[in-house]
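Asks: Quick one: sequence and predicted model below, then my questions.
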Amino acid sequence: MLLAVVALLGGLLVGATGPGAASPDAESVDVGFAQDMSVHHRQAVEMASWERDRTADPALRQLAFDIETTQNQQVGRMQGWLGLWDQPAVGTGGHMAWMDDAAHDGHGAGMSVATMPGMASSADLRRMRQTPEPALDVVFLQLMLRHHEGGVSMLEYGRDHAETVEVRNLATQILSAQTSEAELMKQQLARRGARPLPL
């Protein structure tokens, strides 16, 4: 089992950096994307697992399961890259410093933010945990839709500016999947007479 994991990680290293290529450095788009998107994903997994265990709607149970499963796998991939690049699992001193000023909506290049766009607050998560079904479904859809929409700028920047093809490909795949999920969530909210939250 251990050899299989080592072989998998070795394959990721070769694929992510190319044979003999240098690993991305700590200030690179690749490292920043993997660190920040892991944090962003983990919150989505938390919300999705809560909804999956409590909703009575089969369609939302399936959506929550898909988000939980897919994003857990993607976190594992990004954390594998960070380990192979000898970089910390989570960045220090804030988020999104790896993006330029255009992506920050007014923040200067290299400046970090304390909270990434779309992230649910502690109060949001507490409200979700305290809301019974079926009202829980609306809270979940609103928070997860805003979460998906908040990640778009990071995904587009990673897709367009990462050094490694694997990071660019992953960002592209996530953006495509989450765009489809966002449309589904908007439809589900409309069916319930509810509106999306502002970003």
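Replies: Now that the structure is in, tell me what you want to look at.

Asks: hey, let's count contacts and neighbours off CA atoms from now on
Replies: Fine.

Asks: Go ahead and list the helix or strand containing the residue minimising distance to the centre of the chain.
Replies: Nearest to the mean C-alpha position of the chain, by CA atoms, centre = their mean, lies residue 41 at 3.3 Å. Residue 41 belongs to helix 29-54 when elements are defined using DSSP states H and E.

Asks: any idea how far the residue nearest to the centre of the chain is from residue 107?
Replies: Here the criterion is CA to CA, to the nearest Å. By it, residue 41 lies 23 Å from residue 107.

Asks: ok, now residue 164?
Replies: Here the criterion is CA to CA. By it, residue 164 lies 25 Å from residue 107.

Asks: which residues of this protein fall in helices?
Replies: Under the criterion DSSP state H, the chain carries helices at the ranges 2-17, 29-54, 58-84, 122-130, 135-150, 152-161, 165-191.

Asks: So what touches the fourth one?
Replies: Read it as helix 122-130. With contacts defined as CA atoms under 8 Å, 6 or more residues apart in numbering, helix 122-130 is touched by 47, 50, 136, 139, 140, 143.

Asks: Same check on the first one?
Replies: Residues outside helix 2-17 that contact it (CA under 8 Å, 6+ apart) are 23, 24, 80, 81, 84, 85, 164, 165, 166, 167.

Asks: How about it, which residues are buried there?
Replies: Neighbour-count burial for helix 2-17, counted by 16 or more other CA atoms under 10 Å, picks out 9, 12, 13, 16, 17.

Asks: what's the angle from that helix to helix 165-191?
Replies: Relative orientation of helix 2-17 and helix 165-191, computed by axes from the mean of the first three to the mean of the last three CA atoms, to 10 degrees: 90 degrees.

Asks: another one to put next to it:
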Amino acid sequence: MSDDESHEYESHDYEADTGDRHTRRLSRLLIGGSLAAVLAAVTVFAALMWPSSSAAAVPRKDSVDAGFARDMAVHHQQAVELSFIVRDRTDDEDVRRLAYDVINTQANQRGMLLGWLDVWGLPKSSQQPYMSWMDHDMSGMEGMDGMKGMDYKAHDGSLMPGMATNRQMDQLRRAKGKAAEILYLQLLTAHHKGGIAMSESAAGMAKTEEVRRLAQGMVEGQQAEIQLMADMLKARGAKA
């Protein structure tokens, strides 16, 4: 084996070892860590795993790809926060398992979205209104409360469709046991519905394959979780 080949294998081993160690650290954080620690960890993880170069053209800062990455990172952050709150408000294994899955999945996806913005050299925030990248394509959102085209108005911390208000977040923080479980499942169901509509638009309009693939995966994963949550709510004598 040549020196170059040996160096290449050593590099790959180092990268794999680094990824494994980071994954183990992330798992420990998901179980007992804080929201800030988990979000910071997955952002670093995304940077470690992102390839050094990409064949895809770099999107513009006002593109669907960039807008979706910025907005969905914000949308996901609240789902992770909701899940951290309920984790400490109930001992129910099924709800805590769902919360763990949401934290794991959406924190990792958020890290990917922010990692792409870093790779593209684009800002993680924008002066443009949320969802302006959708270019008035609001298919799937007509049934959402307060949705009339692009007329959704941010209010009390609910920045985009489906997001919980500050008041609802406070209600969850005060709730315990079954009451916390039901409220969490109801809030997360609405949150997923808003996220699905945004993801469907990105899956159809984004220019980069990475964004389209991730957005479609979000649609499928969250649709499955909505059905699961409907069953969990029914078992608790509540509706979505």
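Replies: Ah, there it is. Bear in mind that the values here come from a model prediction, so they are computed numbers and not experimental data.

Asks: Could you get me the TM-score between them?
Replies: Once superposed, the chains reach a TM-score of 0.86 (TM-score structural alignment, normalised by the length of the first structure), with 187 aligned residues with a CA RMSD of 2.2 Å.

Asks: returning to that earlier point: for residue 96 of the first structure, find the nearest of the helices of the first structure.
Replies: For the helices of the first structure, proximity to residue 96 of the first structure was assessed by CA to CA; helix 29-54 is nearest, at 6.9 Å.

Asks: matching residues in the second structure for the closest one?
Replies: Aligned by TM-score structural alignment, helix 29-54 of the first structure corresponds to residues 64-89 of the second structure.

Asks: Give the buried residues for the matching stretch.
Replies: 64-87, 89.

Asks: So which of the contacts of helix 2-17 of the first structure wins on neighbours?
Replies: Each of these was scored by neighbour count (other CA atoms under 10 Å); the top score is that of residue 81, with 28 neighbours.

Asks: And it? What does it align with in the second structure?
Replies: In the second structure, residue 81 of the first structure lines up with residue 116, judged by TM-score structural alignment.

Asks: ok, its match - contacts?
Replies: Contact criterion CA under 8 Å, 6+ apart gives residue 69 as the residues in contact with residue 116 of the second structure.

Asks: can you redo the contacts of helix 122-130 of the first structure as CSV with distance to residue 69 of the first structure?
Replies: Putting those into CSV (distance: CA to CA, whole Å) gives the following:
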residue, distance to residue 69 of the first structure
47, 12
50, 13
136, 20
139, 20
140, 17
143, 18
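
Asks: The residue nearest to the centre of the first structure: what's it in contact with?
Replies: Shown in contact with residue 41 of the first structure (CA under 8 Å, 6+ apart): 71, 72, 75.

Asks: Could you check how many residues crowd around the equivalent of residue 191 of the first structure over in the second structure?
Replies: Taking TM-score structural alignment, the alignment pairs residue 191 of the first structure with residue 235 from the second structure. Neighbours of residue 235 of the second structure under the rule other CA under 10 Å: 10.

Asks: what's the neighbour count on residue 183 of the first structure?
Replies: Per other CA under 10 Å, the neighbour tally for residue 183 of the first structure reads 12.

Asks: Could you let me know which of the contacts of residue 41 of the first structure ends up closest to residue 64 of the first structure?
Replies: Of all these, the one with the least separation from residue 64 of the first structure (CA to CA) is residue 71, at 10.6 Å.

Asks: quick one: what's aligned to that closest one in the second structure?
Replies: Matched to the second structure by TM-score structural alignment, residue 71 of the first structure sits across from residue 106.

Asks: since we're on that match, how many residues are nearby?
Replies: Burial of residue 106 of the second structure is recorded as 22 neighbouring residues (other CA under 10 Å).

Asks: Same question for residue 237 of the second structure.
Replies: Residue 237 of the second structure is flanked by 9 other residues according to other CA under 10 Å.

Asks: Just give me the match in the second structure for residue 175 of the first structure.
Replies: Under the alignment defined by TM-score structural alignment, residue 175 of the first structure corresponds to residue 219 in the second structure.

Asks: burial count for the nearest residue to its match once chain neighbours are set aside?
Replies: Excluding the flanking residues, the one nearest residue 219 of the second structure by CA to CA, 6 or more residues apart in numbering is residue 196, at 5.0 Å. Other residues near residue 196 of the second structure come to 24 when the count uses other CA under 10 Å.

Asks: again with residue 182 of the second structure
Replies: As a measure of burial, residue 182 of the second structure has 24 neighbours, counting by other CA under 10 Å.

Asks: so what's it up against?
Replies: Residue 182 of the second structure makes contact with 233, 236, 238 under the criterion CA under 8 Å, 6+ apart.

Asks: Filter the residues you listed down to the buried ones.
Replies: For the contacts of residue 182 of the second structure, a burial check counting by 16+ other CA under 10 Å picks out residue 233.

Asks: how about JSON lines for the contacts of residue 182 of the second structure, with distance to residue 12 of the second structure added?
Replies: Conversion of the contacts of residue 182 of the second structure to JSON lines gives the following (distance: CA to CA, whole Å):
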{"residue": "233", "distance to residue 12 of the second structure": "46"}
{"residue": "236", "distance to residue 12 of the second structure": "49"}
{"residue": "238", "distance to residue 12 of the second structure": "51"}
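
Asks: What's the match for residue 8 of the first structure in the second structure?
Replies: For residue 8 of the first structure, the aligned residue in the second structure is residue 49 (criterion: TM-score structural alignment).

Asks: Distance check, that match against residue 209 of the second structure.
Replies: If you measure residue 49 of the second structure against residue 209 of the second structure using CA to CA, the figure is 17 Å.

Asks: cool, and residue 15 of the second structure?
Replies: Residue 15 of the second structure sits 24 Å away from residue 209 of the second structure, going by CA to CA.
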